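>>> Coordinates only, no sequence provided:
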């Protein structure tokens, strides 16, 4: 346990006028409240004894041992200070030079204890322009007393935050995503004022997103040394992170607006797939010149499903799993086409001696921030659901991040809730099945996959829910 360093008790001098018995009691009560809060108080009725020199007592105002001087402002104090009369006048002569010599002087704090019938405060001329604390209103007394105590301890309620780092978009190694950010701002505004525009702006976002991909290209001219191509790919992957984050914000806005349509994602996936191979008109390309696009597309698909599961958008999940994708160079295909093997990251792993089973998975995890477990769960769920639809080895979504569960298999809420009959029936379509019995059979017979070099295979559905537990609760 980390122990907090105790706050130093501040020391304050109270300067006030002996206006009336009532006012003296008010000052005394304030002093007692401060003392009870751990603040050392110098007050004449406590510390000015018979035989003491009054001027010596007043000159403690200037002592370095005194952290703050509280100037209790009522009508009598103002008159005596302005006219330099009595003890208040003497204290004023001591205080005034310090106040006028330093416009940022924080040692002297005016405390308003009284106002006139029109509400005007009584503040002496020499501190007229200083910020004060108002204790004249009984309704606001406690709130403002807390502000005073915070000030004395130098512990304000609103602390200035630490100076941060320059925005990431200022650096060359990050993609220029001004266009996607602009559309997101429009969408946020539309969500509040013109919800009907969200669908139109969704198309605008996809166009802006695809436009940004051009910055991730690795041209033949930029490849001076083919052996460095794997490093160029990794640089482009790193550069794509702000664009990935914009997509997550886009997802959240669509969910909040309730304007979800699976066609939005189908269109985006298909357009991104174009970039995973050489563009039209390019005669020659290297083996993994486009791996950065494969990485980003795989990640975009993962986060699409992550948020659809998070917010129970099962219709969208079903449509994306059952849908056909018109992919350049492939034709009509299914979701498993977006589970890529990236030789560039394997090459870089060997070159840099990175001790990871799968560097692609490791980079996904590094970028997942506080969504790590949800990302791993989503990767597994897509693997399971694709496999439910087609168990052939050629149509598998490989759940590359499963190794980051270690030996701990966490609960996946989607499976845990299958114990409810109502819930199980409502999500049968997500599995591509028609009955509880069929679901039980598929879960019991599920065959898994895994990394060849590891004994541990990817978890199967029955590690999250036993087939005979499904639909057992009403």
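Alright, I've got the coordinates. Nothing here was measured: the structure is a model prediction, and the numbers come from that model.

>>> Please count neighbours and contacts with C-alpha atoms only from this point.
Will do.

>>> Pull out the buried positions in stretch 466-474.
466-467, 470-471 (16 or more other Cα atoms under 10 Å).

>>> now stretch 442-460
Under 16+ other Cα under 10 Å, the buried positions of stretch 442-460 are 442-444, 447, 449-451, 458-460.

>>> repeat for stretch 225-243
229-234, 236-240, 242-243.

>>> Just give me the longest helix of the chain.
What stands out as the longest helix in the chain, according to DSSP state H, is helix 291-310.

>>> which residues sit against that one?
With contacts defined as Cα atoms under 8 Å, 6 or more residues apart in numbering, helix 291-310 is touched by 216, 233-234, 236-237, 240, 244, 247-248, 251-252, 265, 269, 272-273, 275-276, 314, 316-317, 338-340, 342-344, 360, 364, 374-375, 378-379, 382, 414.

>>> Need the nearest residue in space to residue 382, chain neighbours excluded.
residue 397 (6.9 Å; Cα to Cα, 6 or more residues apart in numbering).

>>> next up, a second structure to put side by side with the first:
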């Protein structure tokens, strides 16, 4: 077992109360596994106090030094007076000599009437630990301990490998980047060409998505599906930027029919095209993920910007698929068509012995980190898509499986949309988004979940609570 870290406390004998505060801090540190050197404990009669202080600051066995800063300490340090002044000469030289020095940290014990910490002049550009506020003492004491033990709360992850679209020049691309910039510029500047440029961009996007079709090749099919999804990342981010520009600089209601027609044009990618006569179930799985993700982010961005009516349009208007009726399917489908099962990820989970509850959810969560959209907004969109489909469905197959809600245990209260729906005015918009007419109708559906008459999605033993994510008890409680 490694020896405990040794720490020296530098402080001023300001008042008897302050000295006791320092002793209490030292005792708390000792009880937490720190070998504290304190003059009250270690400096005896006949000892040379100056030599003691010099040794504590420069002794290599002392791994950490904390400077307990109050008004008197800061004043003596700046004036180089008394024992604090002697220590300051040694400490400041150490600090200035090593800019990355992590042996010293200031601990704030007192602040001015203006709320500013008392700090020596030589330390004012450095980070400190504030123990002067009672209500945040425990939180900041933990920060101090983590510093002493070199165990920071946030650790930089290991550097991964560059995505394939960076290191492989032959990765497919839509070729829409120049047009995307023109669309965004037109939207931001309210140019007259913005609508036409958007139509051109969306048409080209849909047409060139064919470039990502997986043809025969070497290796495992699930590897090729995941690689295709990775290669698509720049194009996904491009579309997210355009929808974000619409949400920030325009009235999305003007443009949302075009977005609807765009997703309508993507539906054929989810199944076998007429020219292909031989195929297997997983041949179109990359498109199933890509289209699903694009739809989720479009809803997420609109709801993040509080464009509830635009999101409602995409969820309520049916999607026409020409030629679909010839195959014995409906020519008109709901938005739930954009979420189809991916068998390839089941195969991948088994092949790699990953034992993941949902590899699709994992992919969505990991990919959100490069999207510019926080994952909680993606989860919120997924929850809305699930709930609306489940509340109004008449066909047992017309469901939306909320992949990302496997992570719902990270969300301890209602999503932002529903937290804001404590307002009765806001709630009316939210109920329309969910496709229900009243709170009573919504409650009746939630009661079906609670009684087991309506099943919730499950991942083995994991599920989620709709009432919690809705914050149902607070909905519509304020004017």
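Done, it's in. Given the structure is predicted, the values throughout are model-derived calculations rather than measurements.

>>> Of the buried residues of stretch 225-243 of structure 1, which is the nearest to residue 72 of structure 1?
Relative to residue 72 of structure 1, the closest of the buried residues of stretch 225-243 of structure 1 is residue 242; by Cα to Cα it sits at 55.1 Å.

>>> Tell me the spacing between that closest one and residue 167 of structure 1.
11 Å (Cα to Cα, to the nearest Å).

>>> Tell me the residues of structure 2 aligned with the helix or strand following the longest helix of structure 1.
Once the chain leaves helix 291-310 of structure 1, the next helix or strand it forms, by DSSP states H and E, is helix 314-322. Counting by TM-score structural alignment, helix 314-322 of structure 1 falls onto residues 308-316 of structure 2.

>>> what does stretch 412-427 of structure 1 give?
By TM-score structural alignment, stretch 412-427 of structure 1 lines up with residues 415-430 in structure 2.

>>> Return the set of buried residues in that stretch.
Buried, per 16+ other Cα under 10 Å, within stretch 415-430 of structure 2: 415-423, 426-430.

>>> Now the terminal residues of that stretch, how far apart.
Terminal-residue distance, stretch 415-430 of structure 2 (Cα to Cα): 12 Å.

>>> and what of stretch 37-49 of structure 2?
End-to-end for stretch 37-49 of structure 2, by Cα to Cα: 13 Å.

>>> again, but for stretch 394-402 of structure 2
Rule used - Cα to Cα; the end-to-end distance of stretch 394-402 of structure 2 is 18 Å.

>>> can you check stretch 275-294 of structure 1 too?
First residue to last in stretch 275-294 of structure 1 (Cα to Cα) measures 8 Å.

>>> Residue 172 is in contact with residue 238 of structure 1, correct?
No: if you go by Cα atoms under 8 Å, residue 238 of structure 1 and residue 172 don't touch, sitting 11.4 Å apart.

>>> hang on, the earlier thing: buried ones among the contacts of helix 291-310 of structure 1?
Judged by 16+ other Cα under 10 Å, buried ones among the contacts of helix 291-310 of structure 1: 216, 233-234, 236-237, 240, 244, 247-248, 251-252, 265, 269, 272-273, 275-276, 314, 316-317, 338-340, 342, 344, 360, 364, 374-375, 378-379, 382, 414.

>>> Only the buried residues of stretch 327-338 of structure 1, if you could.
Buried residues in stretch 327-338 of structure 1 (16+ other Cα under 10 Å): 327, 334-338.

>>> again, but for stretch 175-186 of structure 1
Neighbour-count burial for stretch 175-186 of structure 1 [16+ other Cα under 10 Å]: 175-177, 180-181, 183-184, 186.

>>> Could you do stretch 261-280 of structure 1 as well?
Buried, per 16+ other Cα under 10 Å, within stretch 261-280 of structure 1: 265-266, 268-273, 275-277.

>>> Just checking the distance from that stretch to the centre of its chain.
Chain-centre distance of stretch 261-280 of structure 1: 29 Å, with Cα atoms, centre = their mean, to the nearest Å.

>>> end-to-end on it?
30 Å.

>>> who touches the aligned partner of residue 221 of structure 2 in structure 1 in this structure?
Counting by TM-score structural alignment, residue 221 of structure 2 lines up with residue 229 in structure 1. By Cα under 8 Å, 6+ apart, the residues touching residue 229 of structure 1 are 223, 288-289, 344.
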